[in-house]
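J.: any chance you could fold what I've pasted below:
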Amino acid sequence: MTDLTRPQTPDPYPLLPAVASFTVTSDDVTDGASLKDDQVAALGNTSPQLSWSGAPEGTQSYVITCFDPDAPTPSGFWHWVLVDVPASITSLDTGAAAAELPAGAFHVRNDGGQAGFMGAAPPEGDQVHRYYFVVHAVSEPTLGVDADASPAVVSFNLAFKTLGRAIIHGTYQH
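T.: Model prediction:
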């Protein structure tokens, strides 16, 4: 087996241009604590409940992401990218990624190749991984990408259209 020992990757969000922050809470994710089995790919593979409030004035839509910067790749691992959630939506139920999405919203493929949520799946024996669930408040009604965009293209577009971010993160180790 390959030795995956390496330094922990920094939290990527403070490295981005500063934007306003707002609040995200979850019935399923406790900030900084281990994820529930439901959010683990091999156990439940279910997107968590999320609620947010206090988005900046001018928010016209949201993008919801889950990113693992600790994956043993130079680019981390995108577990969930939900684009063009209407500004009128301020919560998603548990399992919303596999249910009917809000009108106009769509998934781009995660790094597992699927459109939707992919639960935590770090390599066995690897270090603790962090899963950042982020609600991005967007200044436009649509981000201007389609379902064929990569998570990197979504992130690039967010760099120019994000008014604020609400972040909660869980952890998992296999």
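
J.: could you use CA atoms for every contact and neighbour count after this?
T.: Noted.

J.: show me where this structure has its helices.
T.: Counting by DSSP state H, the chain has helices at residues 151-161.

J.: pretty sure Arg109 sits against Val154.
T.: No. Look at Arg109 against Val154 with CA atoms under 8 Å: they stay out of range, at 10.7 Å.

J.: so how far is Ala120 from His107?
T.: According to CA to CA, to the nearest Å, His107 stands 18 Å off from Ala120.

J.: ok, the two, which is more surrounded?
T.: More neighbours surround Ala120 than the other of His107 and Ala120, with 31 against 24 (other CA atoms under 10 Å).

J.: how about the residue nearest to that one when sequence neighbours are not counted, what does it touch?
T.: Leaving out its chain neighbours, the residue that sits closest to Ala120 by CA to CA, 6 or more residues apart in numbering is Val40, at 4.4 Å. Going by CA atoms under 8 Å, 6 or more residues apart in numbering, Val40 touches Thr46, Gly119, Ala120, Ala121.

J.: can I have the buried ones of those residues as a PyMOL selection?
T.: Remark: buried members of those, expressed as a PyMOL selection using 16 or more other CA atoms under 10 Å:
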select buried, resi 46+119+120+121
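
J.: could you dump the contacts of Val40 to TSV with distance to Asp84?
T.: Output for those, formatted as TSV (distance: CA to CA, whole Å):
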residue	distance to Asp84
Thr46	20
Gly119	21
Ala120	24
Ala121	26
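
J.: residue ranges of the strands in this structure, please?
T.: For the chain, the strands defined by DSSP state E occupy 20-21, 23-25, 50-53, 61-68, 77-86, 91-92, 106-107, 129-138, 162-172.

J.: could you point out which of those strands sits nearest Gly144?
T.: With CA to CA as the measure, strand 77-86 is the member of these nearest Gly144 (8.8 Å).

J.: run through who's touching that closest one.
T.: Here strand 77-86 makes contact (CA under 8 Å, 6+ apart) with 60-71, 102-112, 116-120, 141-143, 151.

J.: in ChimeraX, how would I select the buried members of the residues you listed?
T.: Those of those that count as buried under 16+ other CA under 10 Å are selected in ChimeraX with:
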select :60,61,62,63,64,65,66,67,68,69,70,71,105,106,107,108,109,110,111,116,117,118,119,120,142,143,151
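
J.: another sequence for comparison is provided below:
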Amino acid sequence: MSVRPPLPYEFLPQVPSFELTSRDITEGAGLAEEFAHGGGNLSPQLAWSGFPAQTRGFAVTCFDPDAPTGSGWWHWLALNLPGDTTELPRGAGSSDQALPGAASFHGRNDFPGHKYDGAAPPPGPAHRYAFAVHALDLAELGVTRDTPAAQIGFHITFHTLARAVITAEYSA
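T.: Sure, this is the predicted structure:
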């Protein structure tokens, strides 16, 4: 029996949670082909509420801890979303122009690309995809489009007031 790597937030400082819903993905369920890299490559719709009143901005990420890299795989980093954002529609990960707010942009994922790039596991067991919305204590993270994803994750971690996560699975 193989042991799965931990989900990305199990070893980080604990923070409160808030409500995250989606019309496109369900906790623990399979990810539809339209959200996979070889399918439609669309980012799923996400909506959130109940985050702390002192939230100044958001980051939305998608991470695959099961990628055979030893360090997982970043699929999506939507950054500097305004503090009054409560939803990203399906496909918002296609470009910076599809994100709300003048300062919002996509960090470089591990494909590499500056957008959402969906599930693309090698043949074998299903991989988990953790879609997270991070409520932040600042409006802008102070990173660039080409800051490495791990470094962006570091900045997100130290500015997170609360976090909401939906984890879905996909296999090739």
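
J.: now do the contacts for the aligned partner of Gly57 of the second structure in the first structure.
T.: Counting by TM-score structural alignment, Gly57 of the second structure lines up with Ser61 in the first structure. Counting by CA under 8 Å, 6+ apart, Ser61 of the first structure touches Asp84, Val85, Pro86, Ala87, Ser88, Ala137, Val138, Ser139, Glu140, Pro141, Thr142.

J.: not counting sequence-adjacent ones, nearest residue to the aligned residue in the second structure for the last one?
T.: Meaning Thr142 of the first structure. Under the alignment (TM-score structural alignment), Thr142 of the first structure pairs with Glu140 of the second structure. Computed as CA to CA, 6+ apart, the closest residue to Glu140 of the second structure that is not its neighbour in sequence is Asn80, at 4.9 Å.

J.: what about the aligned residue in the first structure for Thr26 of the second structure, distance to Lys36 of the first structure?
T.: Residue pairing (TM-score structural alignment): Thr26 of the second structure is matched to Thr30 of the first structure. According to CA to CA, Thr30 of the first structure and Lys36 of the first structure sit 9 Å apart.

J.: and these two? which has more neighbours close in?
T.: Between Thr30 of the first structure and Lys36, Lys36 has the larger neighbour count (other CA under 10 Å), namely 18 against 15.

J.: in this structure the more buried one contacts Asp27, no?
T.: No. The criterion here is CA under 8 Å, and Lys36 of the first structure misses it with Asp27 at 10.4 Å.

J.: grab the nearest non-local neighbour of Ala67 of the second structure.
T.: Sequence neighbours aside, Trp73 is the residue nearest to Ala67 of the second structure in space, at 5.9 Å (criterion: CA to CA, 6+ apart).

J.: can you give me the neighbour number for the residue mapped onto the one you found from the first structure?
T.: Per TM-score structural alignment, the equivalent position to Trp73 of the second structure in the first structure is Phe77. Neighbourhood size, Phe77 of the first structure [other CA under 10 Å]: 21.

J.: over to Leu88 of the second structure?
T.: Residues within reach of Leu88 of the second structure, counting by other CA under 10 Å, total 20.

J.: what does the one 3 residues further on give?
T.: Taking other CA under 10 Å as the criterion, the count of residues near Gly91 of the second structure is 18.

J.: next one: Val29 of the first structure
T.: By the criterion of other CA under 10 Å, Val29 of the first structure has 21 neighbours.

J.: gap between it and Leu50 of the first structure?
T.: For Val29 of the first structure, the distance to Leu50 of the first structure equals 8 Å [CA to CA].

J.: equivalent analysis for Thr9 of the first structure, please.
T.: Separation of Thr9 of the first structure from Leu50 of the first structure (CA to CA): 25 Å.

J.: likewise for Leu16 of the first structure?
T.: Using CA to CA, we find Leu16 of the first structure at a distance of 23 Å from Leu50 of the first structure.

J.: which one's more surrounded, these two?
T.: Using other CA under 10 Å, the more surrounded residue of Leu16 of the first structure and Leu50 is Leu50, with 22 against 8.

J.: before we move on, the earlier item: look up how far Ala103 of the first structure lies from the match of Trp73 of the second structure.
T.: Computed with CA to CA, the distance linking Phe77 of the first structure and Ala103 of the first structure is 27 Å.

J.: okay, buried residues for stretch 6-26 of the first structure please.
T.: Under 16+ other CA under 10 Å, the buried positions of stretch 6-26 of the first structure are Ser21, Phe22, Val24, Thr25, Ser26.

J.: identify the residues contacting the fourth one.
T.: When contacts are counted by CA under 8 Å, 6+ apart, Thr25 of the first structure touches Leu50, Ser51, Trp52, Ile168.

J.: quick check: closest non-adjacent residue to Pro102 of the first structure.
T.: Val85 (6.5 Å).
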